[in-house]
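> just coords:
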């Protein structure tokens, strides 16, 4: 669910930022659509690549350290056994009970390595597929990132021959209202993943998304004034 949430947040925030910059610069509805859709495809793909590489790197790192632990269990068993004893002694085990715990864990090589990975290195294997993570990120980015563009898309289909007569600023405020609802929904989902209160998750996403959009709108407005005068 994490990939879905963060992909959705990035998709809605970045796409609405692009729409805001275009609206601030007074660009036409057609240009807003071109920039927004291009952002959906390019940035969505880039984020999915990042998600894939991140998961693959975590998996490779886990496997590398597991191989090291396996080698140490094979070649330095007494040292590794003593480390198991120290780990469980710190947990409060002692005497015969500690001996039995150590004997039980070290009686099975895979279990022994599992314990060392978790207790000593604090590493837990992520069994999720990097490809699945990338696909979920891309899908969420595109689906949620489409919300800021819906008003422009609907207008284009209803009035395809009159795109040049559209009122981008009016469509922008409609998109802003729709995106705000999207921010609230995705913020609620984020609260489920991060275990914070729903109000905090919704407010954080709404405020930060609105801040990004405001900065983009102002930047687009100022750049148009500056570059338009050249």
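Now that the structure is in, tell me what you want to look at. Just so it is clear, the model here is predicted, and its values are computed rather than measured. Residues are numbered from 1 along each chain as shown.

> CA only for contacts and neighbour counts going forward, please
Fine.

> need the contact list for residue 22.
Going by CA atoms under 8 Å, 6 or more residues apart in numbering, residue 22 touches 31-32, 217, 220.

> tell me which element the closest residue to residue 197 other than its chain neighbours is part of?
Excluding the flanking residues, the one nearest residue 197 by CA to CA, 6 or more residues apart in numbering is residue 191, at 6.1 Å. Taking DSSP states H and E as the criterion, residue 191 maps to helix 168-194.

> Check which residues of that helix are buried.
By neighbour count with 16 or more other CA atoms under 10 Å, helix 168-194 contains the buried residues 168-169, 171-172, 174-176, 178-180, 182-192.

> returning to what we had before: please tell me how far the residue nearest to residue 197 sits from residue 168.
33 Å (CA to CA, to the nearest Å).

> top helix in the protein by residue count?
helix 29-75 (DSSP state H).

> list the helices and strands whichever helix or strand comes after that one packs on?
Going down the chain from helix 29-75, the next helix or strand is helix 77-90, by DSSP H and E. Judged by 3 or more CA pairs under 8 Å, 6 or more residues apart in numbering; DSSP states H and E, helix 77-90 is in contact with helix 95-106.

> try it again with 10 Å
helix 29-75, helix 95-106, helix 109-115 (3 or more CA pairs under 10 Å, 6 or more residues apart in numbering; DSSP states H and E).

> buried residues in that helix?
Buried residues in helix 77-90, counted by 16+ other CA under 10 Å: 80-81, 83-85, 87-88.

> For the helix or strand harbouring residue 9, list every residue counted as buried.
Using DSSP H and E, residue 9 falls within helix 2-24. Neighbour-count burial for helix 2-24 flags 3-24 (criterion: 16+ other CA under 10 Å).

> and the comparison structure, right after this:
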């Protein structure tokens, strides 16, 4: 068999071996941020107002106002965070470009040092270093990824992050407020809100654990516990202040 040729068996194995990698990490992170705060904050607010004997209509009005303000605030925070990340990448990119032009020997030595950390011997990495020196763009990409650990951000990332977090916050925030729409008596509505929100927290926590690689059951219990503590604290504080 001629060198470099792929046999039929190798082609079959390559076709059978399809790697599946989860590549929506940023979106999942934004959804987690939005939904977790959306479920917890309006839930605690509604519980606190219920503890103060507010009416269902007042709780619903205050809750919806908080959801609107929270979605805007959280979305803006996500936008600024993604924008800052992109600005940081561009600053480091320009700096690396200047260093490759101004001090190429120093940068080449850094490439050699990086490769040596992976156990590659000098006689093995010298051709790689020389090849990168002949290809400035590849050299720049290598330094950004392996020296600085930075990936090129998606130019649409800031807007996508803002919208994802805001929408996720609204969806999460509407869950604890829904019972107050249909149940006019606040004492009964708060019980339904607690049950509905705790179920939502369990489901959300399980899904979060599944997508983030942690134990789903443990994540579900932790997420639910945090929400329960927040609402209980708000309810108790309202009762204390009222007393």
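Received the coordinates, thanks. Keep in mind that this is a model prediction, so the values were computed, not measured.

> ok, back up a step: structure 2: matching residues for the longest helix of structure 1?
Residues 56-102 of structure 2 are matched to helix 29-75 of structure 1 when aligned by TM-score structural alignment.

> That stretch vs structure 1, average distance?
Overlaying structure 1 shows stretch 56-102 of structure 2 at a mean distance of 0.6 Å from the equivalent residues (mean CA distance after the TM-score superposition for structure 1).

> From the chain's centroid, how far away is that stretch?
12 Å (CA atoms, centre = their mean, to the nearest Å).

> same question, stretch 144-156 of structure 1
22 Å.

> ok, for the equivalent of residue 88 of structure 1 over in structure 2, nearest residue in space, not its chain neighbours?
Under the alignment (TM-score structural alignment), residue 88 of structure 1 maps onto residue 115 of structure 2. Excluding the flanking residues, the one nearest residue 115 of structure 2 by CA to CA, 6+ apart is residue 125, at 6.7 Å.

> measure the aligned partner of that neighbour in structure 1 to residue 120 of structure 1 for me?
The equivalent of residue 125 of structure 2 in structure 1 is residue 98 (alignment by TM-score structural alignment). As judged by CA to CA, residue 98 of structure 1 and residue 120 of structure 1 stand 17 Å apart.

> who's more crowded, these two?
residue 98 (18 against 13; other CA atoms under 10 Å).

> ok, that one - contacts?
Going by CA atoms under 10 Å, 6 or more residues apart in numbering, residue 98 of structure 1 touches 84-86, 88-89, 91-92, 104.

> mind redoing it with 8 Å?
Contacts of residue 98 of structure 1 by CA under 8 Å, 6+ apart are 85, 88-89.

> Distance to residue 74 of structure 1 for the residues you listed - can I get that in CSV?
Below are the contacts of residue 98 of structure 1 laid out as CSV (distance: CA to CA, whole Å):
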residue, distance to residue 74 of structure 1
85, 17
88, 21
89, 23
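
> Between those, which sits nearest residue 199 of structure 1?
residue 88 (40.6 Å; CA to CA).

> can you tell me how far the closest one sits from residue 95 of structure 1?
With distances taken as CA to CA, residue 88 of structure 1 is found 11 Å from residue 95 of structure 1.

> thinking again about what came up before, of the contacts of residue 22 of structure 1, which are reproduced in structure 2?
Retained in structure 2 by both residues aligned by TM-score structural alignment, their matches' CA atoms under 8 Å are the following of these: 32, 217, 220.

> Spatially central residue for structure 2, please.
What sits nearest the mean C-alpha location of structure 2, by CA atoms, centre = their mean, is residue 29, with 1.6 Å.

> Counterpart of it over in structure 1?
Under the alignment (TM-score structural alignment), residue 29 of structure 2 pairs with residue 2 of structure 1.

> and the closest residue to its match other than its chain neighbours, how far is that from residue 137 of structure 1?
Nearest residue to residue 2 of structure 1, sequence neighbours excluded (CA to CA, 6+ apart): residue 193, at 6.4 Å. Distance, residue 193 of structure 1 to residue 137 of structure 1, using CA to CA: 15 Å.

> swap in residue 213 of structure 1?
22 Å.

> So which of the two has more stuff around it?
Per other CA under 10 Å, whichever of residue 213 of structure 1 and residue 137 has more neighbours is residue 137, with 29 against 23.
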